[in-house]
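Asker: Sequence below, structure please.
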Amino acid sequence: MADRNPDEVALLTAMITKGSENPKSIAARIGPARTYALAGSALAVAAERRFPTGSTYAEVAAYSKGLADRFPNAAELLKPTVVEAMIRSGRGEEGLLDGLDVSLVRQLLLMLPYALMTDLELSAVDKESFIDEVIEMTDEESE
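Answerer: Got it, this is the predicted structure:
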């Protein structure tokens, strides 16, 4: 099991759990570098779980188009082409985020794992597995 900092666990839990603490307030305690490293890994894990190998671009595009309806308060941020690029980047495609506003990418890094994972109705064990995988991935990338 990965080393588990309580604030990191709280951040990742908030990123995938309805009714949790706002990830932005937790991120302030962790600091931006570690927060966005964790968020990038969280997006990668969430994108792979929601769109496993064999998923099509059409499935990702259709999902991306529906997010603004699911989250009307964030509709301005959830532009389908940007969301699709973020998800596909999370699945390992490169160059799709070139030229995007860094602030928008950061906001979506905190939002998209929630959108991707909450509709999977995760059990407590699934959430723990997600958190461990994200922390482990982040730690490996920072070595």
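Asker: hey, let's count contacts and neighbours off CA atoms from now on
Answerer: Will do.
Asker: is it true that residue 13 touches residue 22?
Answerer: No: judged on C-alpha atoms under 8 Å, residue 13 makes no contact with residue 22 at a distance of 10.2 Å.
Asker: So for these two, which sits in the more crowded spot?
Answerer: residue 13 (19 against 13; other C-alpha atoms under 10 Å).
Asker: how much space is there between that one and residue 132?
Answerer: As judged by C-alpha to C-alpha, to the nearest Å, residue 13 and residue 132 stand 11 Å apart.
Asker: Could you grab the helix/strand/coil label for residue 77?
Answerer: coil (DSSP: H, G, I helix; E, B strand; the rest coil).
Asker: Nearest spatial neighbour of it, chain-adjacent residues omitted?
Answerer: Once flanking residues are discounted, residue 77 sits nearest to residue 104: 7.2 Å by C-alpha to C-alpha, 6 or more residues apart in numbering.
Asker: I'd like the structure of this one too, to check against the first:
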Amino acid sequence: MIRNDNEVALLKATATKGSQSPSDLAEVVGSNRTYTLMSHALTVGASRKFTGVDVAGQVTEYVSDLKNRYPAVDILKPSVAEALLRAALGEPERLEGINPNDAGALLFFLAHVLLVDQQLDDAQVESFVDQVLRLASSV
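Answerer: Predicted coordinates for the structure are as follows:
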């Protein structure tokens, strides 16, 4: 698997609090590739965060917590956030009826916050990057 330095930096910035701005790196990587990487980042992050019996309940609770923590973030629409997370966890039908502009805007924010909340150490960040790049290379 070929590792592009800009893509690696984008994924590390997505998973790391206080790192280089992911949005600056996204411009370098390009919008289509960034969307692909962020979609897979959300899938990897969500599969690590939400496990067990009541995944739907965990997602609802997490989104409610996000809305309380980030009340000024206009793009954080609970129904869209839940749909994105549930789609990332294997329920793509949850995206039916969701405005693509709302989903696209929220995807980047949601992936970043979800991963930063997990407080990954350096080895876990590297594992995350490798996993996302493997998924993205199979597209």
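Asker: Pull up the aligned stretch in the first structure for stretch 107-120 of the second structure.
Answerer: Aligning stretch 107-120 of the second structure against the first structure (TM-score structural alignment) gives residues 109-122.
Asker: How far does that stretch sit from its chain's centre?
Answerer: Remark: stretch 109-122 of the first structure is offset 7 Å from the chain centroid, using C-alpha atoms, centre = their mean, to the nearest Å.
Asker: residues of it that come out buried?
Answerer: Neighbour-count burial for stretch 109-122 of the first structure flags 109, 110, 111, 112, 113, 114, 115, 116, 117 (criterion: 16 or more other C-alpha atoms under 10 Å).
Asker: Other residues contacting the helix or strand that contains the fifth one?
Answerer: Under the criterion of DSSP states H and E, residue 113 of the first structure resides in helix 102-118. The contact list for helix 102-118 of the first structure, computed with C-alpha atoms under 8 Å, 6 or more residues apart in numbering, reads 14-18, 23, 36, 39-40, 42-43, 46-47, 50, 67, 77-78, 83, 86.
Asker: check the fit of it onto the second structure and give the mean distance.
Answerer: Here helix 102-118 of the first structure, set against the second structure after superposition, deviates by a mean of 1.5 Å using mean C-alpha distance after the TM-score superposition for the first structure.
Asker: circling back to that earlier point, what about the contacts of helix 102-118 of the first structure, which are in strands?
Answerer: When the contacts of helix 102-118 of the first structure are checked against strands using DSSP state E, none is located there.
Asker: Mark which of these are part of helices, please.
Answerer: 14-16, 23, 36, 39-40, 42-43, 46-47, 50, 67, 83, 86 (DSSP state H).
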